[in-house]
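Enquirer: Predicted model, plus sequence, below.
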Amino acid sequence: MKSVLILVLATFIFTACNSDDDTVEAGDYLIFGHFYGMCGGEECVEIFKLTDSKLYEDTNDNYTLDNLKFRELDQATFDKVKDFKNAIPEQLLTDETTVFGCPDCADGGGLYIQLS
């Protein structure tokens, strides 16, 4: 399942081409991950929080994404995704839509992105 997350992250990074140099301000964070409703096991909900200097993983694994509790991950894992915040397409940041498509309809899972 971790390889799937890395593949999703790589896809976002390499397809989010933008000539503008939009950087995330200091103190900002990105919460991202995936969720599957009709799923059993710990890897059904994987949510991460990325700051300028650290990467955290949610330990609750709650499908409703309420009451997120994060634990810090190691530096090597942070280094793999540290630039992910800057790869998010500008259109996602400026669009007023909060939900795209029908996340987890037909048991297809959903992606979660929250930028602050």
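Expert: Yes, it's here. Numbering: from 1, shown residues only.
Enquirer: Please make it C-alpha for all contacts and neighbour counts, starting now.
Expert: Fine.
Enquirer: Give the next helix or strand downstream of the host helix or strand of residue 93.
Expert: With elements taken from DSSP states H and E, the one containing residue 93 is helix 90-94. Moving toward the C-terminus from helix 90-94, the first helix or strand encountered (DSSP H and E) is strand 110-115.
Enquirer: now that next one, how far from the chain's geometric center?
Expert: Between the mean C-alpha location of strand 110-115 and the chain-wide mean there is a distance of 5 Å, by Cα atoms, centre = their mean, to the nearest Å.
Enquirer: one more structure, for comparison:
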Amino acid sequence: MLLACKKNKIKDLDSISYGTSFGMCAGYCSQNLLISNLKLTFSKSKNGQAPDTKTCTKTISEAEVNALRDLLNVNADKISTLPEVIGCPDCADGGAEWISVNVEGKQYKITFDYGKAPKELEAAVAKLRVLKDGFKDCN
């Protein structure tokens, strides 16, 4: 269960991860964003034998991290009841999206169909997409 401790509120946040993947595509089909220690780490890789991973980093303010944590806390009670997989992510090559929160050394991950975030996660996913899109020039 996501956010199972601390009365379903994130207090000691270790990291937040967000990503997308497409199983049947050409180019950089998997993209990941990690937020940890006021640093954004973005990576993208290709499918297949030679992933050719590219990685870029930026800093993020404590206020931005807190705002993201607050977006998750708003619906923490409902988020904690979501299943680990929602829908059929990437089944018909529609892609998959996921959000993962690492709290006190425990990871909680929810994967869903690309572009179809559950309403409890919509605001946080929208913010994470904007942060990820800030890495369009990562080559």
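Expert: Thanks, I have it. Owing to the predicted nature of the structure, the values given are computational and were not obtained by experimental measurement.
Enquirer: TM-score of the superposition?
Expert: For this chain pair, the superposition-based TM-score is 0.56 by TM-score structural alignment, normalised by the length of structure 1; 84 aligned residues with a Cα RMSD of 2.9 Å.
Enquirer: related to what we said a few turns ago, buried residues in the helix holding residue 93 of structure 1?
Expert: Neighbour-count burial for helix 90-94 of structure 1, with 16 or more other Cα atoms under 10 Å as criterion, is recorded at no position.
Enquirer: same deal with stretch 78-96 of structure 2?
Expert: 79, 80, 82, 86, 89, 90, 95, 96.
Enquirer: one step back: the helix holding residue 93 of structure 1: how far from the chain's middle?
Expert: Taking Cα atoms, centre = their mean, the mean C-alpha location of helix 90-94 of structure 1 is offset from the chain mean by 15 Å.
Enquirer: Stretch 31-38 of structure 2 now?
Expert: What separates the centre of stretch 31-38 of structure 2 from the centre of its chain is 8 Å, taken as Cα atoms, centre = their mean.
Enquirer: What residues of that stretch count as buried?
Expert: Buried positions in stretch 31-38 of structure 2, judged by neighbour count with 16+ other Cα under 10 Å: 31, 32, 33, 34, 35, 36.
Enquirer: show me what contacts the fifth one?
Expert: By Cα atoms under 8 Å, 6 or more residues apart in numbering, the contact list for residue 35 of structure 2 reads 15, 16, 17, 41.
Enquirer: Just give me the match in structure 1 for the third one.
Expert: Taking TM-score structural alignment as the alignment basis, one finds that residue 17 of structure 2 is matched in structure 1 by residue 31.
Enquirer: Okay, and that match sits in which element?
Expert: The secondary structure element spanning residue 31 of structure 1 is strand 30-35 (assigned by DSSP H and E).
Enquirer: Counterpart of residue 42 of structure 2 over in structure 1?
Expert: In structure 1, residue 42 of structure 2 lines up with residue 57, judged by TM-score structural alignment.
Enquirer: wait, what's in contact with that match?
Expert: Neighbouring residues of residue 57 of structure 1 by Cα under 8 Å, 6+ apart: 46, 47, 48, 49, 69, 70, 71, 72, 73.
Enquirer: Now the corresponding residue of structure 2 for the first one: closest residue in space that isn't a chain neighbour?
Expert: Following TM-score structural alignment, the counterpart assigned to residue 46 of structure 1 within structure 2 is residue 31. Taking Cα to Cα, 6 or more residues apart in numbering as the measure, residue 31 of structure 2 lies nearest to residue 44, with 4.3 Å between them; neighbours along the chain are not counted.
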